[in-house]
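**Q** Here is a sequence with its predicted model. Questions after.
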Amino acid sequence: MKTSPSIHSHSFINAQRQNRRRRYSMSSPQIFESRADTTLHHSDALSKKVSRGKFSKIYSISSNSNLLFPSNETNSEKYDILSKLNTGAYGSSYLIRDSNDGQIYLLKRIDDSLPDRFRQRLLEERRLLGCLKSTYILALISAYTDTQHHCFSMKFEYIHGITLLQLLRRFRWFEESVVAFYSAQIVLAFEYFHELNLIYRNLKLETILLTDHGYIKLSDFAFARLLPSNTSSTRSIVGVPDLMPPEMLLGQPYSFSVDWWQLGIVMFEMLTSYSPFYASSMIQTHENVLCNRRAKFPLRLSSSVKSTCRLLLQPNVKKRLGCSII
C-alpha cells in the first residue's frame, strides 16, 4: 500500500467530511435520530429468506406509482405528528403516533415535485422494501400518496435507537470485539441481499441503525439495484465519493463487490474514527482510492483485524474478501 501526504487522520466526525457526504449523496434525506441509549447483546435472530424466483416475481409485479403509492383518499392513514426529525432537499421526516393502533412510527414525506431521476429511485426503493423481509432491515409499514400535503409518504417501524455514527461520536472508536459484533450482522444482511441478486450500495455509518438491544437495521435503499442473475453486473456510478470502490470510479462492470468494499470502509471508520481514503477534495479522495493510498492503522489494532480490513479494501476485485464473483 502506498502512503501519501494527502491522507490525514482527521476524525470522520469532521464537519467538512459530513457536509460533503450529505451534498454528494443523492439518496433521500437522513431521517433517523437518537431516541435511546444502546446496549450490546449477542443476537440469535436470523434473516427470513425467500427464493430468488419468488422475490423476482413479486418485485416485477408493478412499477406503477399509483399502485406503489395509492392515494390516501382511499387510505385510512391517520396520525398525530409528535416531532419533526429532519428536512432535506425534497422532503422531511417525522415521528408520529398512529391514530388507529396508538403505536409510534417514522414517517418520511417526499415532495411529489421530485425530479424524474429521483422519482424513479423512490419507486425502486418502494418496490424493494415491499418485498424484502429481514430482521436486519428497517421495515416499511405502508406507503401512499398524500393528496393533502402533495407528497409521497412512507411509514416505517420505529426502533427507539440511534445510528452507528451517533454511537461512535460518543466513544470515538470501538473495541475490536464490538466492531466484529456489528460487522457480523452486516455480513448476514449482505448474504441475504446477495442471495436475491440485490446490491445495497449504500452502507455507511449513517444508514446503519441500532435498536435499543444493539442489533442493526439497514435503512435507505435509494441506491439498491436488483440484478437479473448472480452473474450479472452494472456500471452505474452512484453514492458518496468516499464510499465508491475503484471499479465503480473506473466505470468497470461490478456487482456485489461494492458492498464488501463499503464494509471495509465502515470497519475502518469504526476502528479508527476516520475514513481510510478521505482527502479535503473529492478529486484527491478518488485519486487515493485508485492509487490505494490509505491512512495508516493505529498501532493498537491486532494483525487479524488489519488483515480483514486490507482484504475488504483490496483494489483487485478478484482478491477482495467476499468476492467470489464480481
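**A** Nice, thanks for sending it over.

**Q** Please count neighbours and contacts with C-alpha atoms only from this point.
**A** Will do.

**Q** Give the buried residues for the strand ranked longest in the chain.
**A** Longest strand in the chain by number of residues (criterion: DSSP state E): strand 79-88. Residues of strand 79-88 classed as buried: 79, 85-86 (neighbour count, 16 or more other CA atoms under 10 Å).

**Q** Could you check how far I199 is from E124?
**A** Computed with CA to CA, to the nearest Å, the distance linking I199 and E124 is 13 Å.

**Q** so how far is the first residue of stretch 251-264 from its last?
**A** Using CA to CA, the span of stretch 251-264 from its first residue to its last is 20 Å.

**Q** er, stretch 87-105 actually
**A** One end of stretch 87-105 sits 17 Å from the other (CA to CA).

**Q** Return the set of buried residues in that stretch.
**A** Under the neighbour-count rule (16+ other CA under 10 Å), stretch 87-105 has 90-98, 104-105 buried.

**Q** before we move on, what about stretch 277-290?
**A** Residues of stretch 277-290 classed as buried by neighbour count (16+ other CA under 10 Å): 277-279, 285-290.

**Q** roughly how far is stretch 105-118 from the heart of the chain?
**A** Stretch 105-118 sits 17 Å away from the centroid of its parent chain (CA atoms, centre = their mean, to the nearest Å).

**Q** One more: stretch 208-228?
**A** Relative to its chain's centre, stretch 208-228 lies at 5 Å (CA atoms, centre = their mean).

**Q** Start and end of it, how far apart?
**A** Stretch 208-228 has an end-to-end distance of 27 Å (criterion: CA to CA).

**Q** repeat for stretch 265-281
**A** Stretch 265-281 end-to-end distance (CA to CA) = 18 Å.

**Q** this is the other structure I want to compare:
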Amino acid sequence: MTELKEVPAPSDQSEHGRPVSSHSGEPSKDWNPRNFETLFTLGQGNYGKVYLVEALQTKQLYAMKVRSKAVVQDCQELDSAGAEKEVLLLAKRDKHPFVVEVYGGFQTQSHIMLYMEFCPGGSLMYYLQRQGKFDTQTTRFYAGEVCLALKWFHEQNVLYRNLCLDDILLATDGHIKLVDFVVSKVNLDHEAGTKTFCGSAEFMAPEVLLDRYYNSSVDWWQLGIITYQMLVGKSPFTGENLDRIYDAY
C-alpha cells in the first residue's frame, strides 16, 4: 500500500489539526487522516493530489483530496480553495446527482483535506482513449447529463470553467460526476461577467483568449469541445505547443 507520508496525521483535534466541518450527516464522524488507510494515488495535478482511502472502522472507500497550504498561499489560490468548497456545499445542499458529493474535511498546520465520494468508474477520458471515440447515442447521453449540471451551476451563479473529459467521472450507476472546482467562479454577476484568464489552452473560449469579459458562455463552449472529442476522438484545437494551439483557433 502507498503511504501518504507528506500529510501529517495528528492524533487529536489540537492546534495541529481540526475538522473543517462534517457534511456527511454523521456529525460525530472524525475525519482525522489517522482514521483512514491510504491505498493508492488516484490523481495528481497543479492543485493537489487525490488518494483512495479506506475508513479503518467501516471499510468505506473515499477519495481524499489533499492541498498544501504553502502552495495555496504561494500561488495566491485562497479564492480557489474557497470556491471549490462553496461549489461542493451547494451541490450537497441540492443533492445534485451529477456533482461529486463531499462528506467532510480536516486540516493540519500544513495541509487541507477533503473527503469525497469515490467514483470507481474512472474518467470519460479513460474510456475515450480505450475506445477511440463514442457513438452518437453514448455521446448524447453524457453530453445531456453535463448540460443539466451546467444549467444548475449557472442558476447558482457559478462558472465551472474546467469542463474536460478528465474531470467527468463515472459513478457506480454509470452516471457522471463532475469534479475539480478550483478554477470555478462563484457569485458570478452574469451581466458584468468576469475576466480571469484560466483554463487549459485547448478548451479556452475565444473571449478568454482575447482577454475580454465573459460569462456562462465559456462553459457552453467547453461543452462543444468535449462533445467533439467524444464523437471524433480528438480535440478540434491541437498543436505542438501553446502558440500552435492558439493559432488553430
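**A** Nice, thanks for sending it over. Here the structure is a predicted model, which is why all the values come from computation and not from measurement.

**Q** circling back: can you tell me which of the buried residues of stretch 87-105 of the first structure end up in strands?
**A** Short answer: those in strands (DSSP E) are 91-98, 104-105.

**Q** Among those, which one lies nearest to L132 of the first structure?
**A** Y105 (18.8 Å; CA to CA).

**Q** what's the counterpart of S217 of the second structure in the first structure?
**A** For S217 of the second structure, the aligned position in the first structure is S257, judged by TM-score structural alignment.

**Q** so how far is Y94 of the first structure from that match?
**A** S257 of the first structure sits at a distance of 34 Å from Y94 of the first structure (criterion: CA to CA).

**Q** Repeat that for L249 of the first structure.
**A** Distance, L249 of the first structure to Y94 of the first structure, by CA to CA: 35 Å.

**Q** Then I104 of the first structure?
**A** According to CA to CA, I104 of the first structure and Y94 of the first structure sit 10 Å apart.

**Q** got it, and Y79 of the first structure?
**A** 11 Å.

**Q** Would you confirm that L164 of the first structure contacts L210?
**A** Yes - counting by CA atoms under 8 Å, L210 is a contact partner of L164 of the first structure at 6.6 Å.

**Q** which residues does the alignment partner in the first structure of M204 of the second structure contact?
**A** When the first structure is aligned by TM-score structural alignment, M204 of the second structure is paired with M244. Counting by CA atoms under 8 Å, 6 or more residues apart in numbering, M244 of the first structure touches 238, 258, 262.

**Q** between these, which is closest to F171 of the first structure?
**A** Checking those against F171 of the first structure with CA to CA, the nearest one is Q262 at 21.5 Å.

**Q** so which helix or strand takes in that closest one?
**A** Using DSSP states H and E, the secondary-structure element containing Q262 of the first structure is helix 257-272.

**Q** check the fit of that helix onto the second structure and give the mean distance.
**A** Superposing on the second structure and averaging over aligned pairs (mean CA distance after the TM-score superposition for the first structure), helix 257-272 of the first structure comes out at 0.5 Å.

**Q** and the residue minimising distance to the centre of the second structure, what helix or strand is that in?
**A** Central residue of the second structure (CA atoms, centre = their mean): D180, 1.1 Å from the mean position. Under DSSP H and E, no helix or strand contains D180 of the second structure.

**Q** Surely it and D167 touch.
**A** Yes - applying CA under 8 Å as the test, D180 of the second structure and D167 come out as touching, 6.6 Å apart.

**Q** all strands of the first structure, in order?
**A** 79-88, 91-98, 104-111, 140-146, 151-157, 162-163, 198-199, 208-210, 216-218, 225-226.

**Q** what's next to the fourth one, contact-wise?
**A** Under the contact criterion CA under 8 Å, 6+ apart, strand 140-146 of the first structure has outside partners 68-72, 75, 126, 129-130, 151-157.

**Q** ditto for the last one
**A** Taking CA under 8 Å, 6+ apart as the criterion, the residues outside strand 225-226 of the first structure that touch it are 196-201.

**Q** Where in the second structure does it align, residue-wise?
**A** Using TM-score structural alignment, strand 225-226 of the first structure pairs with 185-186 in the second structure.

**Q** Quick one: map L90 of the second structure onto the first structure.
**A** Under the alignment by TM-score structural alignment, L90 of the second structure pairs with C131 in the first structure.

**Q** returning to that earlier point: let's have the strands of the first structure in a markdown table, adding distance to R169 of the first structure.
**A** Shown next, in a markdown table, are these (distance: least, CA to CA, whole Å):
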| stretch | distance to R169 of the first structure |
| --- | --- |
| strand 79-88 | 19 |
| strand 91-98 | 22 |
| strand 104-111 | 23 |
| strand 140-146 | 28 |
| strand 151-157 | 24 |
| strand 162-163 | 10 |
| strand 198-199 | 28 |
| strand 208-210 | 14 |
| strand 216-218 | 17 |
| strand 225-226 | 31 |
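
**Q** Identify whichever of these lies nearest to M267 of the first structure.
**A** Judged by CA to CA, the one of the strands of the first structure that comes nearest to M267 of the first structure is strand 208-210, at 12.2 Å.

**Q** L164 and L210 of the first structure: which has the busier surroundings?
**A** With neighbours defined as other CA atoms under 10 Å, L164 of the first structure and L210 compare such that L210 has more, 28 against 21.

**Q** Distance check, the residue mapped onto the more buried one from the second structure against E54 of the second structure.
**A** Using TM-score structural alignment, the equivalent of L210 of the first structure in the second structure is L170. Distance from L170 of the second structure to E54 of the second structure, counting by CA to CA: 19 Å.
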